[in-house]
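**Q** model the following, please.
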Amino acid sequence: MITYAQVLGDIQGVEGTNLSVDEVDQETETVKITLEGKDISFNDVKEMIQKLGGTVHSIDLVATGQRLVEDVDTLMD
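**A** Sure, this is the predicted structure:
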């Protein structure tokens, strides 16, 4: 995880990284990766994860714009 954090943190536009182990089983380790910054290239991130031997399983949140929009519970939740 340290290598992933360092390498992903060096990608153009990435200002911060946060990695945490979400799940471990016999064959895989699921890591939640959060990147913050401006103009981060998804393709660059995906390519680097693949070069490190990982795969992108899903993208659960994307935020854009001039200000942060807080996620709040609704009746649908």
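
**Q** can we go C-alpha only for contacts and neighbour counts from here?
**A** Noted.

**Q** what are the neighbouring residues in contact with residue 14?
**A** Applying C-alpha atoms under 8 Å, 6 or more residues apart in numbering to residue 14 gives the contacts 8, 35-38, 40.

**Q** how about the helices in this protein?
**A** Ranges of helices within the chain are 2-9, 42-51, based on DSSP state H.

**Q** here is a second sequence; please produce its structure as well for comparison:
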Amino acid sequence: MATIRQLVIDVLKPHEPTMLAVADEIADLDGVDGVNAVLLEMDEEVRNIKFTIEGTDIDFETVNATVEDTGARIHSVDRVACGEYIVEDSPTAQD
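**A** Here you go, the predicted model:
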């Protein structure tokens, strides 16, 4: 299986723990070099947060388990980059 270098996930989480606490838990995982968290939407019960995770060898199952351990759930995987390096998107005529 190819090495995951970048993972962008949409996460639904309760108000607690904080977005910072969840990002910190993910950042502490082996193979993760950095995490970016952006609040997309907030309502009375949950927050919708986009996490961009980069690293040398991201283990999706470990990320998923860590997210779930905080009481949150991955809503969708929005981007994944695998291989020796991250390939940047190239514009096409449809863009």
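
**Q** show me where the second structure has its strands.
**A** Applying DSSP state E to the second structure gives strands spanning 4-14, 32-42, 46-58, 73-82.

**Q** picking up where we left off before, among the contacts of residue 14 of the first structure, which two are most distant?
**A** Greatest spatial distance in those: 8 and 38, 13.8 Å, computed using C-alpha to C-alpha.

**Q** show me which of the two is the more surrounded one.
**A** Higher neighbour count among residue 8 of the first structure and residue 38: residue 8, with 22 against 12, using other C-alpha atoms under 10 Å.

**Q** in this model residue 17 seems to touch the more buried one, though I could be wrong.
**A** Yes. Under the contact definition of C-alpha atoms under 8 Å, residue 8 of the first structure touches residue 17, with a separation of 7.3 Å.
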